[in-house]
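Colleague: okay, structure incoming, though there's no sequence with it:
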């Protein structure tokens, strides 16, 4: 934890700063959040399409591995949440189509089988056959686990299951015929372009990029900027960038963590947890000093000077304190301030608040107002009444302060079918810096 004395209130790191001074002679839920999107190269699962997963869902149909397996770690980290905030409600998972990817197959006189999807996971499949007279028991195994069992008298009766599709064969006894030749292929920028094109039709809060390709990072930056400014869809992206992108739309991971099982989460992989935690946090919650579950240390450990530098560059930093690993400050990469966007826009809790208002107003008006309400004084008054009620609820929940009905105006626009709405709010943020003066007296 940062600490020390203070002369002026200019500290970068959250902490408790204490001056000891002598005054004696010296002796001694309003807006719903929680949707994450990610394009993840995988070894199994539907390709070129977005699948929707919840925290309680079985991962196997989507990625070919169960929740406890190493290949499922990215989803486990995304869904973790922090010690005081929830994880996401949904993950929009996109498996990109790998170039030159292939499906594993088994072709013999005994049986013909082809993996349902491309990828190396198909190489873990084998087909076992036991025969009794004219009856055959055909089992599909993945590793040592039986995934499907069928009783047939001929191969032509076999039906496709979640793992393989069958062809002709002369079924005979076999302990296990392996499928081979499955490959993942390669994923490039065009795969991410296809993902972003598919994602545009979905509502989400956080977009994760867990790679290090600067061209793809720029691709994501341009997409998020267009979503926020061009389409009015308020969202952010999380990635591990080497330099500040200088925007409230991008959250950057500086370092990673070491988990209790000894595995290291790199800065790129830390985007999984950051993305999930940022999406799961509400407008009245902050990730400042939020704990990363199951983490035992930062990786790498940064010095105080390095932490200050990272914060100046607008990066999320992990540090260890009192046996847990925490986020130093819940910030984004905005580091150049202006009259239009001052320092408060660098705090993600503020962005969550204003984004929540923007998304909720957008949704409400799209569903209940556009094309249904006449542009007259009475209708504009109703619109204002709804906005005021909505913001009063947000204020009651601690998301904004000092709000009154006078902070909302709804006026007729220049065009006969236009309305101009102005809303002024003061977001609330969590306490990050505590400046303390301890005065010693003789009394």
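Modeller: Yep, it's here. Keep in mind that this is a model prediction, so the values were computed, not measured. Residues are numbered from 1 along each chain as shown.
Colleague: CA only for contacts and neighbour counts going forward, please
Modeller: Will do.
Colleague: number of nearby residues for residue 70?
Modeller: The number of residues packed near residue 70 is 10, by other C-alpha atoms under 10 Å.
Colleague: could you do the one 5 residues further on as well?
Modeller: Neighbour count for residue 75, taken as other C-alpha under 10 Å: 20.
Colleague: comparison target, given below:
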């Protein structure tokens, strides 16, 4: 029996001809759970740019700190709810820590910053057997007091036979690389190659003599922090990273970065079409009055007595907001590790804060701390922006529809489908199916295909789409008439 793949249905022999391929349907990416944060002071370690962090990340290797260190307090709080934190570590200048033994080794810290001064590297030779042509040396990297890497190198005696036995050539440059240091052994590669060409082996002679006589410990020094450059480059990352929410949690409220973030989020939402949101600390009561910005007024106390200040608590709500789905409201969402709000607000102050569009943590019976109401900073309502727009669940719904529609059109229709009645009907069918799915998920209600229309736009390549939707909100208020007879 014949078989194989086929391009045309023109086979002669009986058999089975199978093409294996994808269905061609592009996946629509979602930023759910992804939070963009801006490091408020130099970490003294880590790559320049975005450091992607989850609860499973090696924080020491990536940031130079434990996840519970004070400098990472906003990240620690955010990851209690966010799936991923995209931490912008942006700086100018700085120097890497180093250690050097001329002709034996040069050690450079992986990154610039003072944290590199906590690194030491030890070289411990193994016993040398009689007649051995090579000797093993264990290379251990220590960060602070913790061993973070250990590897073994094999050093040949300085002759051709030993070099070959070690699986090397005389031109090789021995190196060790890990998450903390880059180590190069011997003389510079160009010098080594030139001398080895003359029949000399300074690389292996120097290393062997320098590292096999006794244990050696090298402590790195000279690392210095650069200058924090986050505020200068923030806009570029806001526009080009993939996230649901951005936050300035951790920054002192006197910093102008909070207003800069709010302004850029508004530009992205209204001028660029990127439906992302911001969460900023706001103890001073700044009136942002925008549905894409939520502000946090107070903090809370954890089970262990730790007081989480408002500008750190902002990270917690930002993480919650980034992970919330369109069918979910964070009103009365509980903080499982908190026992009371800090400061506690009485009824009048809570009402005042909610009326000002602020996120408030409140204490409920049983030492429960909850988000009082899932709202944003929009407080002045108009014909085009009703009170519904002040509810974050509604905004998440509208953002989801906008983002999905944009991605679907760009990946499956733009430049690929003719702008005629048939092509527009294809796009309408796609959207009807998607919106019907949202209705079944209780994201929107009362959807009817007649709520969506598509027509030729002013230009031949333009499509005009009109869509009417009714977002579903959550139960938040119960009014009861209890009648006694």
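Modeller: Noted; the coordinates are in hand. As the structure is a computational prediction, the values presented were derived from the model and not from experiment.
Colleague: and the gap between the alignment partner in structure 1 of residue 222 of structure 2 and residue 124 of structure 1?
Modeller: For residue 222 of structure 2, the aligned residue in structure 1 is residue 181 (criterion: TM-score structural alignment). As for residue 181 of structure 1, its distance to residue 124 of structure 1 is 11 Å (criterion: C-alpha to C-alpha, to the nearest Å).
Colleague: and for residue 368 of structure 1?
Modeller: Distance, residue 368 of structure 1 to residue 124 of structure 1, using C-alpha to C-alpha: 52 Å.
Colleague: on that earlier part again, which one is the match of residue 222 of structure 2 nearest to, not counting chain neighbours?
Modeller: For residue 181 of structure 1, ignoring the flanking residues on the chain, the nearest one in space by C-alpha to C-alpha, 6 or more residues apart in numbering is residue 104 at 4.7 Å.
Colleague: quick check: the aligned residue for that neighbour in structure 2?
Modeller: So residue 104 of structure 1 corresponds to residue 97, using TM-score structural alignment.
Colleague: that's a helix at the residue nearest to residue 181 of structure 1, yeah?
Modeller: No - Residue 104 of structure 1: not assigned to a helix; according to DSSP: H, G, I helix; E, B strand; the rest coil it is strand.
Colleague: surely it touches residue 123?
Modeller: Yes - assessed by C-alpha atoms under 8 Å, residue 104 of structure 1 is found in contact with residue 123 at 5.8 Å.
Colleague: what ranges does the stretch 301-443 of structure 1 have for its helices?
Modeller: For the stretch 301-443 of structure 1, helices defined by DSSP state H, counting those that start in this stretch occupy the ranges 304-312, 348-368, 377-396.
Colleague: what about the most centrally placed residue in structure 1, which SS state?
Modeller: In structure 1, the residue lying closest to the centroid (C-alpha atoms, centre = their mean) is residue 275, at 2.9 Å. What three-state DSSP gives for residue 275 of structure 1 is helix.
Colleague: distance of the match of residue 104 of structure 1 from residue 395 of structure 2?
Modeller: Taken as C-alpha to C-alpha, the span from residue 97 of structure 2 to residue 395 of structure 2 is 48 Å.
Colleague: of those two, which one has the most company?
Modeller: Neighbours per residue (other C-alpha under 10 Å) separate residue 97 of structure 2 from residue 395, with residue 97 holding more: 25 against 21.
Colleague: quick one, what contacts that one?
Modeller: 108-109, 112-114, 116-117, 220-224 (C-alpha atoms under 8 Å, 6 or more residues apart in numbering).
Colleague: now, which of those lie within strands?
Modeller: 108-109, 112 (DSSP state E).
Colleague: aligned partner of residue 393 of structure 1 in structure 2?
Modeller: Residue 393 of structure 1 maps onto residue 437 in structure 2, by TM-score structural alignment.
Colleague: for stretch 332-340 of structure 2, buried residues please.
Modeller: 332-335, 338-340 (16 or more other C-alpha atoms under 10 Å).
Colleague: pick the one among those closest to residue 351 of structure 2.
Modeller: residue 332 (15.0 Å; C-alpha to C-alpha).
Colleague: so where do the helices sit in the stretch 151-300 of structure 1?
Modeller: Using DSSP H, counting those that start in this stretch, helices in the stretch 151-300 of structure 1 cover 189-199, 214-225, 267-280.
Colleague: over which residues of structure 2 does the longest one lie when aligned?
Modeller: Aligned by TM-score structural alignment, helix 267-280 of structure 1 corresponds to residues 310-323 of structure 2.
Colleague: mean deviation of that stretch from structure 1?
Modeller: Compared with structure 1 after the fit, stretch 310-323 of structure 2 shows a mean deviation of 1.2 Å (mean C-alpha distance after the TM-score superposition for structure 1).
Colleague: re the thing from before, between residue 368 and residue 124 of structure 1, who's got more neighbours?
Modeller: Between residue 368 of structure 1 and residue 124, residue 124 has the larger neighbour count (other C-alpha under 10 Å), namely 16 against 10.
Colleague: I'd like the distance between the more buried one and residue 369 of structure 1.
Modeller: 54 Å.
Colleague: what's the answer for residue 318 of structure 1, then?
Modeller: Distance of residue 318 of structure 1 to residue 369 of structure 1, computed by C-alpha to C-alpha: 44 Å.
Colleague: same thing with residue 93 of structure 1?
Modeller: The value you get for residue 93 of structure 1 to residue 369 of structure 1, if C-alpha to C-alpha is used, is 32 Å.
Colleague: so between those two, which is more surrounded?
Modeller: Taking neighbours as other C-alpha under 10 Å, residue 93 of structure 1 and residue 369 compare with residue 93 leading, 22 against 15.
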